[in-house]
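Engineer: From the sequence below, what's the structure:
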Amino acid sequence: MAQTWLPLLVAVVGVIGTLSAALMTQIRADRVKLLEIDSLRGQHAEDRAHDERMRALELADAREQRAAAHRAEAHARLRACCIAFNTAARHYQTAQISVLHGLRAGVGVNECVEALEEARTAFRASYAEAQMLLPDPVLAAASEVSRRLNDDYGALKRSLTDAPRNPAPPECEQRVQSAWTVLTDLRRTMRRDLRIDDPAP
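Structural biologist: Alright, predicted model coming up:
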């Protein structure tokens, strides 16, 4: 009887071994497949995170480029405004000095006065623009120049009214000539603001 059971037992053990080996192989294959899927998910998540980081960097770079372009454009506008105002102020001052020379020489006074009026109009237009664009420290210097040149203009016009064709009083001439000082201060302030010169004196 034992002989009958022994081959049967061996066959059952063999079948169980074969089935369990197949089952274990399948379990291992499933486990490997799950690990691969988890690895792919992790890789996809890393790829998405990397793509988002790259997009964020590209957006930040584009924003910085736009900001840099805006700063450059604003600086160019400010520079153009400073040049225009400085030029208009110097023409206004030069026109005043031309009137003084005309009075001293006794010729060409009317032409010089016409040129002065044109220079004054151009200066006023330039100053109006400067009031909108210049930063406070530069605007303070520009306002000082405007006050000084307009005061000198008033003194010059009074001397023309009081004594046409006569030389202007010496104090008027000295005042008009000395306005170069405020124009020089304005130029220095503008150059410092535009970072053309070292801010140190």
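Engineer: rest of the way, CA atoms for contacts and neighbours
Structural biologist: Will do.
Engineer: Scan the chain for its longest helix.
Structural biologist: helix 2-105 (DSSP state H).
Engineer: That one - contacts with which helices or strands?
Structural biologist: Packed against helix 2-105 by the contact rule (3 or more Cα pairs under 8 Å, 6 or more residues apart in numbering; DSSP states H and E) you find helix 109-133, helix 136-162, helix 170-177, helix 180-193.
Engineer: One more pass at 6 Å, please.
Structural biologist: Counting contacts by 3 or more Cα pairs under 6 Å, 6 or more residues apart in numbering; DSSP states H and E, helix 2-105 is packed against helix 109-133.
Engineer: here's the other one to compare against:
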Amino acid sequence: MDWTNVAVASITVVGTLGGGIVTQVFAIRSKRIDTKAQRDNRAEELRELTRKEATDEKRTVYASLNTTAHSCRTAIRHHLDDKCGGHTPDLAKLEAAREALRDSYSRAQMVVSDRALDFASEVNRSLDVGYRAAIDIDANDAVAVAALYGFVDDSLGFGVRVLRRAIREDLGIEPGADADLDGHLVVLRSNRHEFVRKDTSDTATHQLDALG
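Structural biologist: Predicted coordinates for the structure are as follows:
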């Protein structure tokens, strides 16, 4: 009887201890699972916050690029109007508009897609051509003035609109890749090259005429 009692007591003790250990093991495991779930949730929240910040930054940069490109074209047009209208143009305003575009373009280079950057780069180059031509233009040269007005009104105006479409596409506002945009980019580049060639040719002609 004594050994039987001892055996029963031992079994009871072992069962009690074993149950406590099993309960503790499950508690520790459950705590580890909860900790991992919380860690995963925090990591996902951080990734989502990072994605949102990147998207917000891209939208801010694109808005600045669109605004400064439009403002630069307008400043070129006003400078040309003043110069050819017999008024003294405000060079500081033109310089400020061009510098603002340079800053926006530099920021955009860090965040835009390669496709959108193609358009931003071409429009930036075209505006730079218009900017320099407006500064150098001889207001008494009717042919050169007419050509520059055509470039500013048609090509640069078209370029700013195309850039806006490319930006909207890259942000997912416009549906899918627009094949027309690729064709527009070719036209913009061709217009710039044609204007530069014509402007260079006219300058050389004037220099030859001056030499007699």
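Engineer: quick one on the thing from earlier: direction-wise, compare the longest helix of the first structure with helix 180-193 and give the angle.
Structural biologist: Between helix 2-105 of the first structure and helix 180-193, the angle comes out at 170 degrees (axes from the mean of the first three to the mean of the last three Cα atoms, to 10 degrees).
Engineer: quick check: angle from helix 2-105 of the first structure to helix 109-133?
Structural biologist: Going by the same axes, to 10 degrees, helix 2-105 of the first structure makes 160 degrees with helix 109-133.
Engineer: And the residue most central in space within the first structure, how far from Leu78 of the first structure?
Structural biologist: Taking Cα atoms, centre = their mean, the centroid of the first structure lies closest to Arg71, which sits 1.1 Å from it. Distance, Arg71 of the first structure to Leu78 of the first structure, using Cα to Cα, to the nearest Å: 10 Å.
Engineer: same check, this time on Thr184 of the first structure
Structural biologist: Distance from Thr184 of the first structure to Leu78 of the first structure, by Cα to Cα: 18 Å.
Engineer: Give me the more crowded residue out of the two.
Structural biologist: Neighbours per residue, other Cα atoms under 10 Å: of Thr184 of the first structure and Leu78, the larger number sits with Leu78, 19 against 14.
Engineer: how far away is that one from Leu139 of the first structure?
Structural biologist: Counting by Cα to Cα - Leu78 of the first structure and Leu139 of the first structure are separated by 12 Å.
Engineer: what do you get for Glu129 of the first structure?
Structural biologist: In terms of Cα to Cα, Glu129 of the first structure sits 11 Å off from Leu139 of the first structure.
Engineer: Name the residue in those two with the higher neighbour count.
Structural biologist: Neighbours per residue (other Cα under 10 Å) separate Glu129 of the first structure from Leu139, with Leu139 holding more: 19 against 15.
Engineer: Now check that one against the second structure: what is it aligned to?
Structural biologist: Using TM-score structural alignment as the criterion, Leu139 of the first structure maps onto Leu117 of the second structure.
Engineer: and what of Thr87 of the first structure?
Structural biologist: Thr87 of the first structure maps onto Thr67 in the second structure, by TM-score structural alignment.
Engineer: what about its match, neighbour count?
Structural biologist: Neighbours of Thr67 of the second structure (other Cα under 10 Å): 16.
Engineer: how many neighbours does Asp114 of the second structure have?
Structural biologist: 11.
Engineer: Right, I'll leave it there.
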